[in-house]
Structures are given as C-alpha cells and as structure tokens.
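Chemist: the amino acid sequence is not available; the structure is as follows:
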C-alpha cells in the first residue's frame, strides 16, 4: 500500500484535485501531510512513472522560514544518491507554490509497522544496518538529518529501508534557516545536545537512531513523560530503562550497543554510522541469529568448516580450562572509580552530592572483589569533562561510576532523585544504568539500594558480612547526617584550615 507520509502537518491549505496537471505531472490522489508539506501521488507523463509530489501548503508557504526549510529538504536530499535514501527528481513551481518531485515510497512507514508489536531482534538489526548505510552516505556528504524517527523511515518492497524528510537537515558549510544550534526534530527522538542547543554532529543522528532501534526492539520509547518539559528532562538527565527489562530475549551485546547509542555525551557514542554498523554485525553474528543480514559470508568449503570446527573445539577447551586458572585474576581486575556526582539542584546543595559520592564509595570499598579508587583521586575530576578512556587510564580504573543527584526540598516531604551509570572506561560503553527516587528520610536505604544493585551489575556474590554492612546507617538522625555532610564539605575546602588556625 501507499502510506500516509509521516506525522500530520496541520494546515488549512486546499487539496489539489485529481486530474490536475502540474507541469509534466498529473495528480492522481492525495496521500497525506507530513514533513512540512502536502504529498500527492502523481504520474510523470514524460517518463511514464509514478512519483510523489510534495507541496508547501497555501496557509504556510508565505512563512519565510518554513519555505526555506522546505527548499532545504530538496537541496539536502538532492546531494545524496543512495538506495536507502528517497531520490529527489526535481524542484518545481506550480502557480507560485514550490514543490518537490521525488521517488514514491510504496510501502509502510516504520511507525506503522511497529505500532502494534516490536520487531524480532534480527529484523530490527537488519533495518538498523540499512539505516547506518544511509546515514554514512549522508554524513560523508556533510548532511546531518536531525530528525531520524520511525515516521521518517519507510520499508518498501523486499524489506528495503528508505529515509525521507530531510527538511531539518543541516549541510556543513551552508547557512540554513534552521541553525545548527537550534532545537529541532521530534522531541522524543532528539539528542541531549539538540535539547540544550549545543553543537549538532553526526552523532546526534546516531542518538536518534538509537531511540528508533530501542522502539523497534521493545515497542516503547526510552524517554517519556506527561509533558514536553518532563520528556526533555529525561533525555538530558535520566538513563533509559534497560531494554532487557522490557524484553528479556534481547541479547546482551545488542543491549550494550543500545545503551552506548543513548549516551548523554556524544563522545561516548559510536564515532560514526559505519562503526555502529560493524558493531551491529558483530553482535548479530555473536548471537547466532538467523541469516537475514546480508553481510554474512556464504558458501564456505567443507574442509574449511571441518578445520574451523577443530579450532573452535580447541579454543573452547582452552577457555574452559583457563577460566578456572584465571578466575581470581579476572575478578581482581574490577577496579572502579566513583566520580563526583553532579548536583542538579541549587549550587548550595553541592555538598550533598559530594556526600552521596563518598557514601557510595565507602559502601563499594567493602566488597573484596572490587578495588575502589580513593576519594581524593576521583574528586580531581569534579566539574571536569574528559573522555572515559582518559580518566580510566589516569586512575588505572577499568570501570567508572557516574551519577547525578537532585534534592527537591520544595516537595513535601523532601525527595532525592539519583541517576547512576556504570561505564567501561576502555571504550566508554554504558554497561548499566538505573534511576532512584526516595524521600529524604530514606537516604540510607537509597545508598544501600544503589550498592546492592551495583553488586548485581558487577555479578558479585555478596557475603553475609558485607551484605549486613550494606544496611548499616551512620546515624539515625537525618539532621545530624546533614550537619555531618556539611562539616565534611567544609573540611575538604582549603579555607577551612585557615578558619581553624
């Protein structure tokens, strides 16, 4: 079937009647509205092919910004020649109304396909790999889409993916009506840097692709809220729910890729769409899904299979045997640095974020399987933005624990919201993330919950002594605890020593 092209674009523009001649095109039917325009099915009388014509509606075509964006879509997409990107045939004008003649995507939008149920992992990966191919071509041409989402992706005959609606695209070196620093795109799919009005790069498209892949696999969006403001807060501050919690059959390797794509910091995402594609192919092969991804090798010689089987058997034997020998060594390599938690509240509450950092550091240090970097060493990175690889190398840590904390004193009773992420320093992969919310008088239980969840994240078998220690509270008085944290904060400041003197 011919789909209804994207999200609804509300307009009072009149519909062009079937049979109307638009230059060499004859309108056959109205398809719908989306991507800043009204879309029609038309017949190209010169080349005898069916095309899609997109018009800027009468009611808004006099808006200079929308008109420029509309034409920018054509210019951006016209630069690209790729089987996974809708082809632009020409830019025309009909009675003063600009239009774009483009390839007709005869199929369903991805939004329609996943509306009722998520996709099998192999199918979702197959689509994602094609999207990577399309974005690689666009990014090489200096074009950033900035609005990747299921309604802008169509699946046509043979399962081929097509990206359309480059109306928000930014072309390197061009001054466009939509600044590269503006907040554009559909809110649930845009990256944290787009929300904050920061520089947009190709990795912003990868974040949006990550949201789309998450939705393909789980049927849910990773960042939600009742209002736009709450969605924006979630995108910027909150980790997404682990995909495996929503769908247990998602492979660990695929979950790792998803969480990396959804990293708040663009530097922690894949460096390019091509790198993402290779990661997806590796994950796909590692989990032995059915052979729908076309990148796989075929036709191996029987002798090669026999030799490979022998080699694999030998490797398996060595792995099983050596895993027993080096089990303790592997456990000993779990070196974690608890980096200073970021205070999202008023600046005066910074001492509380530091206190929470100290509490988690202390609790983790109780586990013999972990080696925890000292507070003094980790605190050097407060308010400093460095790549995980740099921090890990400087501290000698292969895991970094990061977090944000918000102390909502205006709420009755006062509440604490904490977001925690466990990152592998070698490549910046987000291995685990969780959100917590408790009233202030449950702050010690909150610390215990975080420590317990981290033991599971590290797959540590907790001994009874350590488990009991995780439930201990430094005091039963919350007021005393608050004063204690303030005192520690003053002690750690250089001028406190001067006050003592």
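Modeler: Everything's here; your move. Keep in mind the model is a prediction, meaning the values are calculated, not measured.

Chemist: could you use CA atoms for every contact and neighbour count after this?
Modeler: Noted.

Chemist: which parts of stretch 35-52 are buried?
Modeler: Within stretch 35-52, the residues scored as buried using 16 or more other C-alpha atoms under 10 Å are 35-44, 50-52.

Chemist: helix or strand right after the helix or strand hosting residue 65?
Modeler: Using DSSP states H and E, residue 65 maps to helix 64-78. Counting by DSSP H and E, the element after helix 64-78 in chain order, helix or strand, is strand 88-94.

Chemist: let's bring in a second model and compare:
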C-alpha cells in the first residue's frame, strides 16, 4: 500500500511507524473527525490465511472492549480491498524500550511505569483478556508524556480460537515465565512475571536474561534466577526491589496473585506485601465474556499463609533435547526483534488460586493414669501446630 492512499474513503495513510511479524503500523489521518490516527494493516502476504485473518479480527474486537487510560484505544476496524485494518489512537511513538536503551531509569520512574502497566492489565484481566506478549516494546508513552499505555494485544488469548499451533508457543521468549517455556498454557501470572522482568530491565538497563541463542535462553529461564535487585543496584528502595524480585521468582507460588495484588504491594501496602503467596492449581480454560468489560476488582488481602517448601519447577524433567526442540519450534514471527508497535487485544480467563490445605495438627498422646500412691497426672494443653 502506497503512502497517502485512502482507506474506505475515510482514512488517509502515510508513513510507516513500525513493523511486526503479522502487521505494520502506518501513520494516518481521520478525514471525518479531523484527528491523527495510527492504522495497523495486516501484511499482504498473510491476507489469504484464514487463521491469521481471524486472529487479526479477534484482536480488533476484543481490544475495542478495553477502555482504560493505560491501554491504547481502538477506534475502528475494517477491510480495504481484501486487507484488514485496525484504526488506533495515535501516540508519539516512543516506547519503554526506547527509554531503557538510553540507560538505567530512576527508581521512581520505574515504579510509575509499572503502576501504569499493572493498572491497564488489571482491566484487561478482569475482562478475560491475557496479553501474552508484555515487553518494553509494547509499552508506549502516552501523548501527554506522563504515563504509559499497554499496546499490541495482537497475540492475546482469545476464547474459541486456537492461536497457538501445535508445537508452537507465541510470544517473546525473553519475557516468558519458566512455565510458558516448559509448554504450560498462558495465565494471568505470566503477564505479571513479564511486568517484573520489565521492571528489572528498566532499573539495570539490560535484560534479566540477555542470551541471544534460543536454546541457551530457554535453559537460562528454566535453570537460573536473576541476581536480586538490591545486589545489583543499591539505591533502589527496598519495597520496589522486593516487588520485582517476587514477581520474577522462578517458583510461581512465590509470585503475585493478580495485577491488583502486585500494584498494591508496589504502592507500599503492607497487607499486600505480607499477603501469602498464590497457590498453584489447574489453569482454567479460556472463555469469552459477553457484554461490557467489568472494572478490575480491588485487591483483597488474605491472611498470611504458611510458606510451602518447594523444589523448583520440574527442573529435572526438561532435557537439553526438549529445550532445544522448543526453541526451534518458537513462532518465527514472535522471535523477531521488537518493532515499534502501536496496537490491540483478545480474551482469556484469569487464573484463580485455590487455598492451601490446613496445617496438620499433631495429636499428643493421652496422659497415663496416675499410679496408686503416686502424684496426680498432669493434663496436656492444645496440640501444637506442626511448623512447615
């Protein structure tokens, strides 16, 4: 498509703002409302693929349901001479990746960025939408320059659509959780894990897992944990450092239960910081919610729970051959270098956590009856709870 072509006699298309594996984003102008827009166009080579067209359409419909100041707004969707397009809010174009490229960010700025991202994700998750590709390149600076917006829900999980083909896991591996690398379905926790990795990268000015080789990167994610924030950057306040360290813990039960939980802890809410870890249960099937998206529910702190000793995430089950095979099976479009995106979304149910089983009570033996002529038997108090 050439510059300044008109889409459906309404949108004037100009220069390229960014390119991705599935689409490119062009600068545009809405001639009816006289405002700048961004126009996302499916690549011409992919327009004949019905599965990809369906994914693109799902993105537009689901993203249009998400209305929040920290999510890029979708204005319109259509088809122009066989090419699907999405019309989006036009932003300046700078991403969090651009900011990180200039060096480590001030801790206060990182805290503000993470709060914006979590606010947007909280709304998406409440509406049944998982992003599945949170990374600095998909976090855009708002037009006012004082906040961030989550963009590019292009591979968001959509109920009823098998967007992940057999043997493939879509997303950017550098920001995947160990469970996703091992092949588990996407969950709310995976989006939050990626938020933690972004915070780590923003503070240090480099990725937590810098490996370029897919097989080496998969091994690093599965077998290692980044150094604690405080060990690398001593000027970061303990609360921010602790939130990021907890968000990227290798063991999922040590992470946050929801975006609201993580956001409350980030704000210094001691109840959220002390709240027990989430339990690991079956990940629910994806579903599509009808009607308007519901607002994100506030985080309700739970009583502190007994920590459960864990031993990693199937560390011995993943062989070198399996990881290498996974790395080669990654969607090539998803492994490409980060574009400068402006985009959208699609629905999947947030994970729920089951409460841990109650602590067992150790029963003390009944007292022996006193022997004739001996001292009176002494009664026993309540059984002590066995400590884990």
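Modeler: Structure received. Keep in mind that what you see is a predicted model, and the values were worked out from it rather than measured.

Chemist: circling back: by how many degrees do the helix holding residue 65 of structure 1 and strand 88-94 diverge?
Modeler: Computed by axes from the mean of the first three to the mean of the last three C-alpha atoms, to 10 degrees, the angle separating helix 64-78 of structure 1 from strand 88-94 equals 150 degrees.

Chemist: which other residues reach helix 64-78 of structure 1?
Modeler: With C-alpha atoms under 8 Å, 6 or more residues apart in numbering as the test, helix 64-78 of structure 1 has contacts from 36-37, 56, 60-61, 85-89, 91, 98, 100, 143, 165-171, 176-178.

Chemist: switch the cut-off to 7 Å
Modeler: Helix 64-78 of structure 1 is contacted by residues 36, 61, 87-88, 100, 143, 165-169, 171, 177 when judged by C-alpha atoms under 7 Å, 6 or more residues apart in numbering.

Chemist: do you know how far the corresponding residue of structure 2 for residue 203 of structure 1 is from residue 307 of structure 2?
Modeler: Taking TM-score structural alignment, the alignment pairs residue 203 of structure 1 with residue 189 from structure 2. Between residue 189 of structure 2 and residue 307 of structure 2 the computed distance is 19 Å (C-alpha to C-alpha, to the nearest Å).

Chemist: rewinding a little: how far off centre is the helix holding residue 65 of structure 1?
Modeler: Mean-position distance between helix 64-78 of structure 1 and its chain equals 27 Å (C-alpha atoms, centre = their mean, to the nearest Å).

Chemist: please identify the buried residues of it?
Modeler: Neighbour counts over helix 64-78 of structure 1 (16+ other C-alpha under 10 Å) mark 66, 67, 69, 70, 71, 72, 73, 74, 75, 76, 77, 78 as buried.

Chemist: kindly report the same for stretch 112-132 of structure 1.
Modeler: Quick answer for stretch 112-132 of structure 1 (16+ other C-alpha under 10 Å): 112-114, 118-119, 121-132.

Chemist: likewise stretch 123-143 of structure 2?
Modeler: Neighbour-count burial for stretch 123-143 of structure 2 [16+ other C-alpha under 10 Å]: 123-142.

Chemist: what's downstream of the longest helix seen in structure 2, the next helix or strand?
Modeler: Taking DSSP state H as the assignment, the helix of structure 2 that covers the most residues is helix 107-126. Under the assignment DSSP H and E, the closest C-terminal helix or strand after helix 107-126 of structure 2 is strand 139-141.

Chemist: whereabouts in structure 1 does that following strand align?
Modeler: Under TM-score structural alignment, the match for strand 139-141 of structure 2 is residues 153-155.

Chemist: for stretch 103-121 of structure 2, same thing?
Modeler: Using TM-score structural alignment, stretch 103-121 of structure 2 pairs with 117-135 in structure 1.

Chemist: what's next to the matching stretch, contact-wise?
Modeler: 82, 84-85, 161, 213, 216-219, 250, 273-274, 277, 280, 289, 292-293.

Chemist: narrow the residues you listed to just the buried residues.
Modeler: Neighbour-count burial (16+ other C-alpha under 10 Å) applied to the contacts of stretch 117-135 of structure 1 gives 82, 84-85, 161, 213, 216-219, 250, 273-274, 277, 280, 293.

Chemist: biggest separation within the residues you listed, which pair?
Modeler: 82 and 250 (30.4 Å; C-alpha to C-alpha).

Chemist: which stretch of structure 2 lines up against the helix holding residue 65 of structure 1?
Modeler: Mapped onto structure 2 using TM-score structural alignment, helix 64-78 of structure 1 spans residues 50-64.

Chemist: list the contacts for residue 236 of structure 1?
Modeler: Residue 236 of structure 1 sits next to 192, 264 when contact means C-alpha under 7 Å, 6+ apart.

Chemist: that one falls within a strand, correct?
Modeler: No. With DSSP: H, G, I helix; E, B strand; the rest coil as the criterion, residue 236 of structure 1 is located in helix rather than a strand.

Chemist: for it, what is the corresponding residue in structure 2?
Modeler: Residue 236 of structure 1 maps onto residue 222 in structure 2, with residues paired by TM-score structural alignment.

Chemist: and the gap between its match and residue 176 of structure 2?
Modeler: Look at residue 222 of structure 2 and residue 176 of structure 2: by C-alpha to C-alpha, they are 10 Å apart.

Chemist: and what of residue 170 of structure 2?
Modeler: 10 Å.

Chemist: any idea how many residues pack against residue 179 of structure 2?
Modeler: Neighbours of residue 179 of structure 2 under the rule other C-alpha atoms under 10 Å: 20.

Chemist: what range in structure 1 does stretch 328-348 of structure 2 sit on?
Modeler: By TM-score structural alignment, stretch 328-348 of structure 2 lines up with nothing in structure 1.
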